[in-house]
Every structure is written in C-alpha cells, then in structure tokens.
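S.K.: 3D model of this:
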Amino acid sequence: MAAGAGCRSVPVTAVTGPEAQPAPRRPDGVVLDPPAAIPLAVDRVAARGVVALREPLGDEALFDVVRTYVTAFQHEDVDGLIQLLAFDAVALDAKGPRSRSAIVDAWRARFRNLDYAKLVGTEVIDFDAIERYTAQNLGSAGSSSSSSSSSSFGVPARPAEMRDADVLLRIPVAAARVAGERYFGDVILMLLRRDGERYRIAGLAEEDAP
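M.R.: Coordinates of the predicted model:
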C-alpha cells in the first residue's frame, strides 16, 4: 500500500475581500515656486516693484572719515590716507591731480615739503561748521543750488562725479596755516561714497577763502 496519496500543492490566491490592505496613497505632485530673490539693497530707487533700502549711515560715519583724514595727515601716514580712498577717487579741482594715483603722489610731495607733525594737538577742523550736501540739495551736475548758505563760499556746484547717494562735505579748516606755513586750503571739499557700512573718499579738493 502506498504511503499515501501524496501532498497536493495548494494554489495561493490573492486576497480580494475586505481583508485586503490598500496600497499607500501617493498624493499628486505639487509645483513649488522657487523662493523669491531678495533684491539688492540700495540707498535710493524709484518707487516701483519690490525694492530693498539700506539703512542710512548717520553723520557720525561722515565725520569719522574727516577725523581719520586729518589724523593721517598729522602723522604723515600715506597708507592710512590710501585706505580712505575709493578705488575710482579723483580730484574735484580740474587744476589738480585727477587720478587716484596722482592724489597719492601729491600727498607724498606735501609730506616731503612740510612737517605735518607740527599739527599734532591742533584743532585742524571746525566740526561744528562742516556743511553737508546731498545730490538733491545741489541739483544737476555742474550747477549750484538756489538755496542760501551761511558760508562765504556760497552753495557749491554739484561735482560731475557725484552720484545720487553720495554726500559732499565742505569742511572749514581752522588751522590752515601754522607759523606762516600753509598746510591746507581754507576749505576742504570731500565727496564721500558709501562702501558697505562706511564711507570712502570719492573726490577731493581744497579751496582758498575769497
């Protein structure tokens, strides 16, 4: 007698009844917009679209440049003066050295001819009398504003190099001459241009009192 009828394989059938587990639901794809680009921060811009304005620097940032400029002269520090210059700085006086390198050469010549150390401890600048002008105060390049000024020099013409966000300082020099020697003009014109969180000198000139 056979050991048995043998084992029959039982076919496996798919479960289709309520016991079947549903496949995990996959949501439809969603198109994501890329994050909006942050516009470059500027000082002034026309009122249209989305803009980002930089927080303006105060007058103290302007005066810091003036103080550093005078201190560098008192110590005949050419490197310190160079650090104050914008890369495209020029002389505002057409008769003077126009390029950045020519301005530096003129400083070196002044230090060879005069002992600026004599000015150490001297109040060279009258900070209370500094006049501050924006491009809006001065109108178009080459023209002077019709507004009045207490200065004997009158309101300056806007330099051709002045940009809309630049600041022009007229700086009276309290100690232009010492012991009969002339160290500065009676007034320094300083065109300042913002560079990050500080100003640099974009233009320079010296004037004599009329």
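
S.K.: please make it C-alpha for all contacts and neighbour counts, starting now.
M.R.: Will do.

S.K.: what's the distance between residue 156 and residue 32?
M.R.: 55 Å (Cα to Cα, to the nearest Å).

S.K.: next one: residue 173
M.R.: Separation of residue 173 from residue 32 (Cα to Cα): 61 Å.

S.K.: more neighbours: which of these two?
M.R.: Neighbour totals were compared for residue 173 and residue 32, and residue 173 leads with 21 against 6 (other Cα atoms under 10 Å).

S.K.: what residues are up against the closest residue to the more buried one other than its chain neighbours?
M.R.: Excluding the flanking residues, the one nearest residue 173 by Cα to Cα, 6 or more residues apart in numbering is residue 125, at 4.9 Å. By Cα atoms under 8 Å, 6 or more residues apart in numbering, the contact list for residue 125 reads 171-175.

S.K.: let's see this one next to it:
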Amino acid sequence: MILSSSRSELPRRARVSMAACVLLFVGLLGCGGAGAPLFATTSELPEGSRRPDGVAVDPASAPPRARDVANAEAGLVTLRTPLGTEAVLTTVSGFFRAIVNEDMEALEGLFTRDALSISTTYGPSGSSPSAPLFWTQRMRRLDYTRLAGEVVFREVELEVYRAEDALTSSPHPAIRVEALSMGDVVVRVPITTSRVGSDRLLGEEVVLWLRREGERYRIYRLVEDFQMP
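M.R.: You can find the predicted model right below:
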C-alpha cells in the first residue's frame, strides 16, 4: 500500500516543478532585458504644451458689391435677389395711406432724396418740383383727410412695368425707357376716387417710378395730371 501511494505522487510533483521553472524563466526575461523600450516614456515628452498641427487657410476676401445685373465676362459677381410684387404694393399702399392721413413724415420716407413730382398739366415736359415740397404745399391747400373711407385705388387695376422686361414703349410719355435703371419699376395707378365734392384731390391716374433701395422701393418720380388750385 505504501509503495502504491508513493508512485501516484511522483508525476504530480514533477508537473509542479516544471511549471515553477517556466515562471522563473519568464520573470528573468522581463527583468533582465537591457534593451531600450520601443516607445517614448513620460520623462522624454516635450515639457511645453502641445500645439495642434498647422492647417493652411486661405484668407477670406470680401465679396463683390451686389448688383442687379452683370455680364458673363464679369467673372465673380454678387447679384441681388429681385424684389417681388409685394414690395411694390407696400410702397404704393404706403404712399396713398400717408396722403389720406396727411402724414408728411411717412410720405417723405417713401421718396428718394432726388424725388420729383411731374405734372403733365404744364405740357409734355411738365413741371418738376421736389416731390416732398410739392406735397407739403398740396396738403396745406387741400384737405386729403376727406378721402378717408373712400376707395382711392384698386390693387387689381395696377399695371406694373419692370426695366428688365425689355419694354418697347414707355409706360408713360413723361418717362423714357432708356432712362430706366435695372431694377426700376413703373406702376400705373388708375384713381377710383379723385374728387370729393367739387374739390379735385388727385389726377385720374398716378404713375409712380420706383427705384430700389436695399430691400424696399422708394418713389423716384411721380407723374400726375394735376394742377394746384
């Protein structure tokens, strides 16, 4: 029985000794290697803060000034988006609203700096005083608040002409087609109520020559068959 027991323990001890030798050999390899590490250690990194890699960036240049029209040979251009009919109606409605309210401040805000009021009563060339001055005098002599509650014009009757429409004839004899600048709009406004009682307050039609300024239209020329009483 004792012999049998001793023979069964020998192989197990041999396996333990072999495993111990393998562990000792691996430990020696790890501790005894004299070669330098293959990666940089913390002590070898630069002391200063790391900066991101440089990137080449082209300096931004200012875009060309926006224009209403340009030729294909012009190269890089910036075109303005055309204003819609709503912008035209805003200016036309604002003009007659300011007249009925006799709001000269609002009216002046609708004119360009060089706006003229052309009266065709004085002949083909007409009379061309400053539009703000002319309307200031009209409001002093006539009571335009009497138009309140009256239908002065109807939007459906407006005739809109744009300079880029390649007009073959002028919308009005007092306006030359060649004088229109790109982006200009001419609006013919038939007047529904031109008189109140015996007083004539407006001509039978008003022609507004509109010029774009930014994102709105202002009145550049006003043509009307009207004579100051």
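
S.K.: fetch the TM-score of the aligned pair.
M.R.: Once the chains are laid over each other, their TM-score by TM-score structural alignment, normalised by the length of the first structure reads 0.71; 177 aligned residues with a Cα RMSD of 3.0 Å.

S.K.: the second structure: which residue goes with the residue nearest to residue 173 of the first structure?
M.R.: Here residue 125 of the first structure is matched to residue 153 in the second structure, going by TM-score structural alignment.

S.K.: one more: residue 175 of the first structure?
M.R.: Residue 175 of the first structure maps onto residue 193 in the second structure, by TM-score structural alignment.

S.K.: gap between residue 47 of the first structure and residue 137 of the first structure?
M.R.: Using Cα to Cα, we find residue 47 of the first structure at a distance of 20 Å from residue 137 of the first structure.

S.K.: ditto for residue 114 of the first structure
M.R.: Distance, residue 114 of the first structure to residue 137 of the first structure, using Cα to Cα: 37 Å.

S.K.: relative to the second structure, what is the average displacement of the longest helix seen in the first structure?
M.R.: Longest helix of the first structure, by residue count under DSSP state H: helix 59-74. After superposition onto the second structure, helix 59-74 of the first structure sits on average 0.8 Å from its aligned residues (mean Cα distance after the TM-score superposition for the first structure).

S.K.: state the span of the second structure onto which that helix is aligned.
M.R.: Counting by TM-score structural alignment, helix 59-74 of the first structure sits on residues 85-100 of the second structure.

S.K.: and the matching stretch, what's buried?
M.R.: 88-89, 91-92, 95, 97-100 (16 or more other Cα atoms under 10 Å).

S.K.: distance to residue 109 of the second structure added to the residues you listed, as JSON lines?
M.R.: Converted to JSON lines, these look like this (distance: Cα to Cα, whole Å):
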{"residue": "88", "distance to residue 109 of the second structure": "15"}
{"residue": "89", "distance to residue 109 of the second structure": "16"}
{"residue": "91", "distance to residue 109 of the second structure": "10"}
{"residue": "92", "distance to residue 109 of the second structure": "13"}
{"residue": "95", "distance to residue 109 of the second structure": "9"}
{"residue": "97", "distance to residue 109 of the second structure": "13"}
{"residue": "98", "distance to residue 109 of the second structure": "10"}
{"residue": "99", "distance to residue 109 of the second structure": "12"}
{"residue": "100", "distance to residue 109 of the second structure": "15"}
